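> Pasting the sequence and the predicted model now:
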Amino acid sequence: MRAIWKGAVTFGLVNVPVKVYSATEDHDIALHQVHDKDGGRIRYQRRCEVCGKVVTYDHIDKAYDDGEQTVVLTEEDFAALPAERSREVEVVEFVPSDEIDPIMFDRSYFLEPDGSSSKAYVLLRRTLEATDRTAIVRFALRQKTRLGALRVRGDVIMLQSLLWDDEVREARFPALEDTVRISAKELEMSEALVESFSSRFRPDAFTDEYQTQLRQLIEAKLEQGDALDTDATFGIQAEDDGGGETIDLMEALRRSVERTRAGGDSATA
């Protein structure tokens, strides 16, 4: 991994020099667009509408238009902002970890101690663990002032950027509690269904089936060309055994519980 940023976590007079690394990566297969008639690659050009020339990235600035005037902002303008120049991840408060709604989480980063001494880093990590607290921080990264959370994952401190409060939409749907009646038996059966699916979460037990099948399709087309038989490659998909039958909610719950329990019994036999 390559560090994308260097700075320091600060709380009180304590200073923790760190390197910042992206904690996640995209595993999707890279595809590009082509002309369906001849396979020619489709490319997009950054063409200036004034002079008509194609412009490279190093000659592109950003601008704001309020409808009457346009203000051009250069890289030097952005770099001059005090928040952008700051290399501090400033702790503003420590909060109980369960008070942060998961919808607030955005990007994840690993923090590595930077410098000859890692004592302050280890102290912060152990303090977060011992108090079961999450540090709420402010920092600037890639031309944005961000809110973040410091938490522990294994032996590493993680920085997770948080959405600002006004970036999370409010969901306003018609009230259902006054119009929908749930019987005690339906709730009991639904809870039994949840219990039958209960397990410990193991991320490594799941794979991206779409990307696996896409890679299989690409490899098959490389071997067979456009004459590829997709039914032979992937097999004929089984029809839904529901047969279009309409069943009520209680019956659907009962059948689901029975099917799940039967599957569990056969797996342990």
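That came in fine, so what should we check first?
> From here on, just use CA atoms for contacts and neighbour counts.
Will do.
> Just to check, Asp61 is in contact with Leu73?
Yes. Applying CA atoms under 8 Å, one finds Asp61 in contact with Leu73, separated by 6.3 Å.
> what separates Asp26 from Gln211, distance-wise?
Using CA to CA, to the nearest Å, Asp26 is found at 11 Å from Gln211.
> between these two, who's got more neighbours?
Neighbour count, other CA atoms under 10 Å: between Asp26 and Gln211, Gln211 has more, with 13 against 6.
> hang on, isn't the more buried one packed against Asp28?
Yes. Assessed by CA under 8 Å, Gln211 is found in contact with Asp28 at 6.5 Å.
> which stretches of the stretch 151-269 of the chain form helices?
Taking DSSP state H, counting those that start in this stretch, the helices of the stretch 151-269 of the chain run over residues 184-196, 209-224, 230-234, 249-268.
> ok now do Arg215, which residues does it touch?
Contact analysis of Arg215 by CA atoms under 8 Å, 6 or more residues apart in numbering lists Ile29.
> ends of stretch 193-205, how far apart?
With CA to CA as the measure, what separates the two termini of stretch 193-205 is 21 Å.
> Run through who's touching that stretch.
Residues outside stretch 193-205 that contact it (CA under 8 Å, 6+ apart) are 253, 256-257, 260-261.
> want to throw those into TSV with distance to Phe139 and neighbour count?
TSV is the format used below for the contacts of stretch 193-205 (distance: CA to CA, whole Å; neighbours: other CA atoms under 10 Å):
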residue	distance to Phe139	neighbour count
Leu253	49	20
Ser256	48	17
Val257	49	21
Thr260	48	13
Arg261	50	15
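> Columns distance to Asn15 on top of these, output as a markdown table?
Listed next are the contacts of stretch 193-205 as a markdown table, based on distance: CA to CA, whole Å:
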| residue | distance to Asn15 |
| --- | --- |
| Leu253 | 56 |
| Ser256 | 55 |
| Val257 | 55 |
| Thr260 | 53 |
| Arg261 | 55 |
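> Which one of the residues you listed is nearest to Asp165?
Nearest to Asp165 among the contacts of stretch 193-205, counting by CA to CA, is Leu253 at 38.0 Å.
> okay, now the one to match up with it:
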Amino acid sequence: MRAIGKRVIAFGLVNVPVKIYSATEDHDISLHQVHDKDGGRIRYQRRCEIDGDIVPYEHILKAYDAGDRTVVLTDEDMKSLPEERSNEIEVVEFVPDDQVDPIMFERSYFLEPDSKSAKAYVLLRKTLEETNRTAIVKFALRQKTRLGALRVRDGVLMLQGLLWADEVRTADFPSLSADVRITEKELEMSSKLVASYESDFSPEKFEDDYQAQLEQLIDAKLEQGDALDTEATFGEESEGAKGEVLDLMEALRRSVERNRSGGKTSSGKASGKTASRTSSSGKSTSSKSTSSKSTSSKSTGSRGGSRSGSGAKRERASSSKPRKKAG
């Protein structure tokens, strides 16, 4: 993991320097958009509505629409906000663990000691564990002042962003206000049904079947050669000419010539990778996914064992040419 920043937890006269790491990651396969007629990449451009120019990021400012007027905020304006400059995670109170409603949780971060001595870090961790308390904190991250909960997970301090009170909606459903009569027999039968499903929660038992099947579908299409050569089709994107690609017909012609000459890089590189991938769901790629093409059976099979996000990434990394993700 790579740290995304440094902060100092401050409560009373105690300061705890820490590094911040994202505690979660997205395992979804990234897809981009192409033209259905010719496979050309669809790119979004930041175009000014007044002069029609494409504007680079360094010339883009933030603005607030006030109706008949617009307030433009410069980079200097944003930097002038005191929260923007603060590197403190300020503890404002300690509350019982069960008083923080999970509906308020946002993104989670791991905190690592950032000093030669971890004594202050360990002291805060043990205090939270012994008192069964959660620290409510204020901190600045990515240009926002945030509310957070500081708690302990597996011996590590964790910072979880919290929604502000006015960001949580109230569920007011008239249908629930009606007087509904539940008999003892119905409640007994419902309780028995719940008992039949009782278990200890182990997230490793569950898999994202959609992503697994999507990966099987992509591998099958690579195996059967139903793919474009990315570099030949879209070209290498240079710093000075972003969004500029090869002439599409020329790119397609070069791809066809490469395949005819025996350099079928797409299918060749896919075969080794596809053979190493199996599905824990035990499902082969559906006939709808591959239509009448029979090669899906070559690239799909049973994926043995649990397919964790990190395991799948290691498998993809072992491929000689990983699939490029959307920019």
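Perfect, I can see it now. This structure is a prediction, so every number in the text was calculated from the model and none was measured.
> Please tabulate the helices of the stretch 151-269 of the first structure in a markdown table, including the columns distance to Ser108 of the first structure.
Shown next, in a markdown table, are the helices of the stretch 151-269 of the first structure (distance: least, CA to CA, whole Å):
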| stretch | distance to Ser108 of the first structure |
| --- | --- |
| helix 184-196 | 30 |
| helix 209-224 | 23 |
| helix 230-234 | 36 |
| helix 249-268 | 35 |
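> Go through those helices and name the closest to Glu170 of the first structure.
Nearest of these to Glu170 of the first structure, taken as CA to CA: helix 184-196 at 27.5 Å.
> Can you spell out the matching residue range in the second structure for that closest one?
Under the alignment (TM-score structural alignment), helix 184-196 of the first structure falls on residues 184-196 in the second structure.
> ok, and for that stretch, which residues are buried?
The neighbour-count check on stretch 184-196 of the second structure (16 or more other CA atoms under 10 Å) flags nothing as buried.
> Break down the first structure into its strands, ranges please.
Along the first structure, the segments classed as strands by DSSP state E run 5-11, 14-22, 62-65, 70-73, 88-96, 105-113, 133-140, 145-153, 156-162.
> and the first one, which stretch of the second structure?
Think strand 5-11 of the first structure. Mapped onto the second structure using TM-score structural alignment, strand 5-11 of the first structure covers residues 5-11.
> Need the residues that contact the matching stretch.
Stretch 5-11 of the second structure is touched from outside by 15-21, 87-92, 114, with contacts defined as CA under 8 Å, 6+ apart.
> Mind listing what's buried along it?
Within stretch 5-11 of the second structure, the residues that count as buried by 16+ other CA under 10 Å are 6-11.
> now swap in stretch 210-227 of the first structure and tell me
217, 220.
> same thing with stretch 144-159 of the second structure?
Buried residues in stretch 144-159 of the second structure, defined by neighbour count with 16+ other CA under 10 Å: 146-152, 157-159.
> circling back: any chance of the buried residues of stretch 5-11 of the second structure in TSV, with distance to Tyr109 of the second structure too?
Supplementary listing: the buried residues of stretch 5-11 of the second structure in TSV, determined by distance: CA to CA, whole Å:
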residue	distance to Tyr109 of the second structure
Lys6	12
Arg7	12
Val8	14
Ile9	14
Ala10	17
Phe11	19
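> so which pair among those is furthest apart in space?
Maximum distance among the buried residues of stretch 5-11 of the second structure (CA to CA): 16.6 Å, for Lys6 and Phe11.
> circling back: closest one to Tyr57 of the first structure among the helices of the stretch 151-269 of the first structure?
Among these, if distance is taken as CA to CA, the winner is helix 209-224, at 31.5 Å.
> counterpart of Phe78 of the first structure in the second structure?
The alignment partner of Phe78 of the first structure in the second structure, by TM-score structural alignment, is Met78.
> same thing with Val137 of the first structure?
Residue pairing (TM-score structural alignment): Val137 of the first structure is matched to Val137 of the second structure.
> and its match, what is it in contact with?
Contacts for Val137 of the second structure were tallied using CA under 8 Å, 6+ apart; they are 89-93, 147-150.
> and with 7 Å instead?
If a contact means CA atoms under 7 Å, 6 or more residues apart in numbering, then Val137 of the second structure has 89-92, 147-150 as its contacts.
> Same list (those residues) but as CSV, adding distance to Leu124 of the second structure.
CSV is the format used below for those (distance: CA to CA, whole Å):
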residue, distance to Leu124 of the second structure
Ile89, 13
Glu90, 13
Val91, 11
Val92, 14
Leu147, 19
Gly148, 16
Ala149, 14
Leu150, 10
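> circling back: now the strands of the first structure in JSON lines, with distance to Ala184 of the first structure?
Formatted as JSON lines, the strands of the first structure follow (distance: least, CA to CA, whole Å):
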{"stretch": "strand 5-11", "distance to Ala184 of the first structure": "51"}
{"stretch": "strand 14-22", "distance to Ala184 of the first structure": "48"}
{"stretch": "strand 62-65", "distance to Ala184 of the first structure": "58"}
{"stretch": "strand 70-73", "distance to Ala184 of the first structure": "62"}
{"stretch": "strand 88-96", "distance to Ala184 of the first structure": "35"}
{"stretch": "strand 105-113", "distance to Ala184 of the first structure": "36"}
{"stretch": "strand 133-140", "distance to Ala184 of the first structure": "38"}
{"stretch": "strand 145-153", "distance to Ala184 of the first structure": "40"}
{"stretch": "strand 156-162", "distance to Ala184 of the first structure": "39"}
